[in-house]
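In: Got a predicted model here, sequence first, then my questions.
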Amino acid sequence: MNRIPVISTNVSSIGYYNGIIEVEFNNGSIYHYYGTTEILFNQFLNAPSKGRFIHYNLKGFNYRKVA
């Protein structure tokens, strides 16, 4: 999945493909959040705080650490 670099104290890059938001954290961990939408991804991309967005908008989705 292609990811877009972001400026954040916690998140290095984010990507979206077919209902999955992929988040690479600054520590190198990568998580997939399932059942999401491209609209939600675009909101994430434009959010002023990526960490806050994850906490309030992605925590309710099923997720898995993939790396």
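Out: Cool, got the structure. Computed from a prediction, not measured in an experiment: that's the story for all the values here.

In: use CA for all of it now, contacts and neighbours both
Out: Fine.

In: roughly how far apart are the residue positioned nearest the centre of the chain and Lys59?
Out: Nearest to the mean C-alpha position of the chain, by C-alpha atoms, centre = their mean, lies Val23 at 3.7 Å. Remark: distance between Val23 and Lys59 (C-alpha to C-alpha, to the nearest Å) = 12 Å.

In: Do a quick rundown of the strands in this structure.
Out: Along the chain, counting by DSSP state E, strands occupy 4-5, 11-17, 20-25, 30-34, 63-65.

In: what about versus this one:
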Amino acid sequence: MRRTRVRSSAITSVGYDPATAVLEIEFTSGEVYQYFAVPPSRHRGLVEAESVGRHFLAHIRDVYPDRRVR
């Protein structure tokens, strides 16, 4: 999945596939996670957030099912 870089101290890049509703996040640690059943509005909110990391913690982590890719 193609990801776009974001300005964050915790997250390096974010990708989204609207056909499958999968959000992919690369963290500064190098880990990559996919989050499932994420609506397009949540992806948009993440990349447009003033603080990407805070938005992730409040609205994505522990809300959507996930799996570690690497």
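Out: Sure thing, it's come through. Note that the structure is a prediction, hence the values are computed from the model and not measured.

In: about what we covered before: dump the strands of the first structure into a markdown table; add distance to Leu40 of the first structure as well.
Out: Shown next, in a markdown table, are the strands of the first structure (distance: least, C-alpha to C-alpha, whole Å):
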| stretch | distance to Leu40 of the first structure |
| --- | --- |
| strand 4-5 | 15 |
| strand 11-17 | 10 |
| strand 20-25 | 9 |
| strand 30-34 | 11 |
| strand 63-65 | 15 |
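
In: for those, which one ends up most surrounded?
Out: Of the strands of the first structure, the one with the most neighbours on average (mean count of other C-alpha atoms under 10 Å) is strand 20-25, at a mean of 22.

In: okay, and it goes to which residues in the second structure?
Out: Mapping strand 20-25 of the first structure onto the second structure (TM-score structural alignment) gives residues 22-27.
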